[in-house]
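S.K.: The sequence and its predicted three-dimensional model are supplied below.
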Amino acid sequence: MRDFRDAKAMAQTLREALGAKSIPLTQSDCLELIARLFGQRDWNTLAARIQVAGPASMSARAAEPAAESPPITARQEIAVDPAALDHYSGFYQLNDRAVFTVTPDGHHLVMQLTGQRSVRFFAESATEFFAKIVDAQVSFVVGPDGRATSLVLHQNGSDIPMPRIDAATATEIADQTAERVKNQSASPGTEAALHRLIDGIASGNPDYNEMSPALAAATRKQMQWLQPLADLGNIQSIRFLGVGEQGEDVYSVRHANGAAHWRIALDDKGIISTAWVTPGP
């Protein structure tokens, strides 16, 4: 069931429904309407609430654009032998803080990313699956025996590969992330890395060598939506808010002309593996 964290998907659904009745509204207009439905003053207020609560649907984003969203592609579900789905069951590593768990459920697959709700995926081919409640698809890479060796999550314009890992490794990652969430302490280096990232994006020349390949690719694609960060002006303060459900550090960044909320995480080599931004008070 959808809740306030699904506001963007709800706004897209509203826009499509009104468009079918020849009532044109922009995505921004629909976001404002959804915010009012949830009793919030405006979209920025609701976005801040979503940021604190954490994402509702699986995603590994670079930075979330606030511009027009493309319509979700219509997909055709096909029947798959439930026995074949057992080849995909298991754990896949997103990063050193998050695991993607895949569980067969009849003719479907249920997938869950660390810190997020489970989502049902439907087959559109023997190796490709799609979700209906979020715009996300998964492709499995299989070996000669038909067993998946890895998967690729397709979402927000990014293709995110995840290798299969064993249950012991998945448990170790989950335990480490749970400990970080429990302690609520900032990881060394995240504040400085965030400062450099914001300055680089604002200048139009971020240091992609400081990012993981997936994050660098996503950032390149989304630079046009990130450019408004320059309008916020120089950074005045960065305040640590806590640790998110996937072990990422959450910061409030105040600029001369506004503020934003950021989530950021570094890998064991100090490379930025996760970063995304939403408007903040």
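M.R.: All right, it came through fine. Everything quoted here is computed from the prediction, not taken from an experiment.
S.K.: alpha carbons only for contacts and neighbour counts from here, please
M.R.: Noted.
S.K.: Could you count how many residues lie near Arg120?
M.R.: Per other Cα atoms under 10 Å, the neighbour tally for Arg120 reads 19.
S.K.: Assign the closest residue in space to Ala275 that isn't next to it in sequence to helix, strand or coil.
M.R.: Take Ala275 and drop its neighbours on the chain: the residue closest to it by Cα to Cα, 6 or more residues apart in numbering is Ile264, 4.3 Å away. Judged by DSSP: H, G, I helix; E, B strand; the rest coil, the three-state class of Ile264 is strand.
S.K.: got a list of what Ile264 touches?
M.R.: Thr190, Leu194, Glu248, Asp249, Val250, Ile272, Ser273, Thr274, Ala275, Trp276 (Cα atoms under 8 Å, 6 or more residues apart in numbering).
S.K.: Mind checking which of the residues you listed land in strands?
M.R.: Asp249, Val250, Ile272, Ser273, Thr274, Ala275, Trp276 (DSSP state E).
S.K.: take the one below as the second:
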Amino acid sequence: MTEFILNYEPTIRLSFFLGILAAMAGWEFLAPRRALILARPARWTANLGIVFLNSVILRLIFPAGAVGVAVFAASEGWGLFNHFTVPYVVAVVLSVVALDFAIYLQHVMFHAVPALWRLHRMHHADLDFDVTTGARFHPIEIVLSVLIKFAVIVVLGAPVLAVIVFEVLLNATAMFNHSNVRLPLALDRVLRLLVVTPDMHRVHHSIHAHETNSNFGFNLPWWDRLFGTYRDQPEEGHERMTIGIRDFREPRVADRLPGMLAIPFRGKVTDYAINRREWGPAK
């Protein structure tokens, strides 16, 4: 199994990415949740362009990827699950859940530390919210995120299978919960007990600080409920809410590749730091 994953890991991930991207794009076309304000061609070119750029950078810097780190940790006997004997299935499940929790904490940190928020602003500066938003991250943020993930994998001693399952799940759920798709409200209420839904995560992309600093989960929705960062709905409703951040409202800056890459280096961080969040009862 490990050898198969090592040999075909890039193909597995790319196949899931392209398949889910196509499925969600089709769903968005057939049943959109809200009207988009920008034309797709230029915006999708920029958002998917950053995906391509990030993929090239990661392959150059970390050719072995997260799976390679898991293999190396196992060979060296590093990590909890390489020290303690637990059933393999339990180790896989616990590793996936722990990695998801680490991503939640990382996401909160990127909102809490002004220097990290500078990087993360590129993700939030998207003026629309659809499937491509889920893969729109600055290259520097991506590199830092990968290093954090590597550290968690080593500490856990996460099995190779757990790492590839987590990678596929994270990419799949990020595209799903950023999609501009309409779900029946009753179904959404049930689904968000198990997974972050588009309506749940869209709140996080609101222009209002108290909403953007909520609903940090990408995959599992439990962490927001446990740690008091859950908000049920946007105050202005999903159709009327404004997506993005106040500092970057020009499409040529917020939704064109050169402007996107320059966002961390523009202006001062004057808003949205989580330590200025309006802490109150979550709605």
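M.R.: That came in fine, so what should we check first? This one's a predicted model, so the numbers in the text were calculated from it and none came from an experiment.
S.K.: Got a TM-score for the two of them?
M.R.: Here the TM-score for the pair of chains, by TM-score structural alignment, normalised by the length of the first structure, is 0.26; 134 aligned residues with a Cα RMSD of 6.8 Å.
S.K.: picking up where we left off before, gap between the residue nearest to Ala275 of the first structure and Val253 of the first structure?
M.R.: Using Cα to Cα, to the nearest Å, Ile264 of the first structure is found at 12 Å from Val253 of the first structure.
S.K.: ok, the ones in strands among the contacts of Ile264 of the first structure vs Asp105 of the first structure, which is closest?
M.R.: Thr274 (30.1 Å; Cα to Cα).
S.K.: what sits against the nearest residue to Val99 of the first structure once chain neighbours are set aside?
M.R.: Excluding the flanking residues, the one nearest Val99 of the first structure by Cα to Cα, 6+ apart is Gln93, at 4.7 Å. By Cα under 8 Å, 6+ apart, Gln93 of the first structure lies in contact with Val99, Phe100, Met162, Pro163, Arg164, Ile165, Ala170.
S.K.: Between all of these, which two are at the greatest distance?
M.R.: Among the contacts of Gln93 of the first structure, Met162 and Ala170 lie farthest apart (Cα to Cα), at 12.4 Å.
S.K.: Overlap in contacts, these two.
M.R.: Here Met162 of the first structure and Ala170 have Tyr92, Gln93 as joint contacts, going by Cα under 8 Å, 6+ apart.
S.K.: and the gap between Ile235 of the first structure and Arg254 of the first structure?
M.R.: With distances taken as Cα to Cα, Ile235 of the first structure is found 6 Å from Arg254 of the first structure.
S.K.: So between the two, which is more surrounded?
M.R.: When neighbours are counted by other Cα under 10 Å, Ile235 of the first structure and Arg254 differ, and Arg254 comes out ahead with 20 against 16.
S.K.: Surely the more buried one is in contact with Ile198?
M.R.: No. When contacts are counted by Cα atoms under 8 Å, Arg254 of the first structure is not listed as touching Ile198 (11.5 Å).
S.K.: Could you save the contacts of Gln93 of the first structure as JSON lines and add columns showing distance to Val138 of the first structure and secondary structure?
M.R.: Shown next, in JSON lines, are the contacts of Gln93 of the first structure (distance: Cα to Cα, whole Å; DSSP: H, G, I helix; E, B strand; the rest coil):
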{"residue": "Val99", "distance to Val138 of the first structure": "14", "secondary structure": "strand"}
{"residue": "Phe100", "distance to Val138 of the first structure": "11", "secondary structure": "strand"}
{"residue": "Met162", "distance to Val138 of the first structure": "10", "secondary structure": "strand"}
{"residue": "Pro163", "distance to Val138 of the first structure": "13", "secondary structure": "strand"}
{"residue": "Arg164", "distance to Val138 of the first structure": "14", "secondary structure": "strand"}
{"residue": "Ile165", "distance to Val138 of the first structure": "17", "secondary structure": "strand"}
{"residue": "Ala170", "distance to Val138 of the first structure": "19", "secondary structure": "helix"}
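S.K.: Going by distance to Ala136 of the first structure, which of the residues you listed wins?
M.R.: Ala136 of the first structure has its nearest neighbour among the contacts of Gln93 of the first structure in Phe100, at 13.4 Å by Cα to Cα.
S.K.: Tell me the helix or strand right after the biggest helix by length in the second structure.
M.R.: In the second structure, assigned by DSSP state H, the helix with the most residues is helix 2-30. Along the chain past helix 2-30 of the second structure, the next helix or strand (assigned with DSSP states H and E) turns out to be helix 40-61.
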